[in-house]
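**Q** Below are the sequence and a predicted model for it; my questions follow.
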Amino acid sequence: MNWYIAVLKKYLVFGGRARRKEYWMFVLINSVIGVILSFVDQATGTVNLESGLGVLGSIYALAVLLPSIAVAVRRLHDTGRSGWWLFILFLPIIGVLVLLFFFLSDSDSAANAYGDNPKGLAV
């Protein structure tokens, strides 16, 4: 849970680097919260049947949109890539696969243009 809160504390911090663990723990906890809110929306009847979106889930998604983008940019920085690589998502299938590869890649072992290695293992 500390990784999730750490990302939320850096709400609009697009500079610097984020380790794989920080990024993927945020994604995991974010997904679990999204599923729980989906069940709550279903149980309370606050789901729009046409769109399939619930009120609580939509509010939560909007609240974590900017931190999600920020941690993704910092994760790209950790692999030595610019945050502009996020725009590759506009390529339907290839974009998702390329970003998944980048997000799963190991950190640059030394300092790069975006800062020191967050692992502290500069080799």
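**A** Looks like it arrived, so ask away.
**Q** CA atoms for contacts and neighbours, from now on please.
**A** Will do.
**Q** Would you mark the buried spots in stretch 2-12?
**A** Across stretch 2-12, burial judged by 16 or more other Cα atoms under 10 Å covers 3-4, 7-8, 11.
**Q** neighbouring contacts of the host helix or strand of Gly57?
**A** Element membership for Gly57 (DSSP states H and E) is helix 55-63. Outside helix 55-63, the residues that touch it by Cα atoms under 8 Å, 6 or more residues apart in numbering are 34, 37-38, 40-41, 46-47.
**Q** Which helix runs longest in the chain?
**A** helix 20-44 (DSSP state H).
**Q** okay, pairing it with this:
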Amino acid sequence: MTPATTPGSTPSLDLPLYGASWYEAMRRFFLKYATFRGRASRSEFWWWALTGFVASNVLDILSGLSTGGRDPLDIAGSFAVVDVWSGISAVAQLAVFIPSLAVSWRRLHDVDRSGTWIFINFIPLLGQIVYLVMTASRSRPGGVRFD
């Protein structure tokens, strides 16, 4: 066992926490807000991915309900419907943009890839598939070089 997973010990933020609970993954996500060095375990990354996906969809549904399904922009391009939920969603997405990049960067480190591999997402379809495979892969011992 690594020091990060020793039972009964407080996990170090410097090491990935394998088998992290949802609470611990979210705690580490926000505590390591803009930390791009080090590594993130699969559980740390995927708990955030699931939480971000669910939260984003809930806000989108609330936005749709508050506007009655209408486009908040009319034909002339001026705001016809004030949509508070879209504003809340935009603020929330801005608030988690940097930590989302950081946890992705650290996850790539854990599979022994440079964080710059995140830019593969700019290649339509193929890039997202490669990124998904990399983030779902098992941790590799070579990733220790990023600690």
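**A** Thanks, I have it. All values derive from a computational prediction rather than experimental measurement.
**Q** now what about the TM-score between them?
**A** Scored against TM-score structural alignment, normalised by the length of the first structure, the superposed chains reach a TM-score of 0.81; 114 aligned residues with a Cα RMSD of 2.3 Å.
**Q** re the thing from before, the longest helix of the first structure packs against which elements?
**A** helix 2-9, helix 55-63, helix 65-78 (3 or more Cα pairs under 8 Å, 6 or more residues apart in numbering; DSSP states H and E).
**Q** Make TSV out of those and add distance to Tyr23 of the first structure.
**A** As requested, those are arranged in TSV below (distance: least, Cα to Cα, whole Å):
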stretch	distance to Tyr23 of the first structure
helix 2-9	8
helix 55-63	17
helix 65-78	6
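**Q** Pick the most buried one from those helices.
**A** Comparing those by mean neighbour count (mean count of other Cα atoms under 10 Å), helix 65-78 comes out on top with a mean of 23.
**Q** That one corresponds to what range in the second structure?
**A** Using TM-score structural alignment, helix 65-78 of the first structure lines up with residues 97-110 of the second structure.
**Q** centre of the chain versus the matching stretch, how much separation?
**A** Centroid separation between stretch 97-110 of the second structure and its chain, computed with Cα atoms, centre = their mean, to the nearest Å, is 7 Å.
**Q** about what we covered before: return the member of the buried residues of stretch 2-12 of the first structure nearest to Val71 of the first structure.
**A** Using Cα to Cα, Val7 comes nearest to Val71 of the first structure of the buried residues of stretch 2-12 of the first structure, at 6.8 Å.
**Q** Kindly state which residue of the second structure is aligned to that closest one.
**A** Match for Val7 of the first structure (TM-score structural alignment): Phe29.
**Q** how close does Asp78 of the first structure get to Val27 of the first structure?
**A** With distances defined as Cα to Cα, to the nearest Å, the gap from Asp78 of the first structure to Val27 of the first structure amounts to 16 Å.
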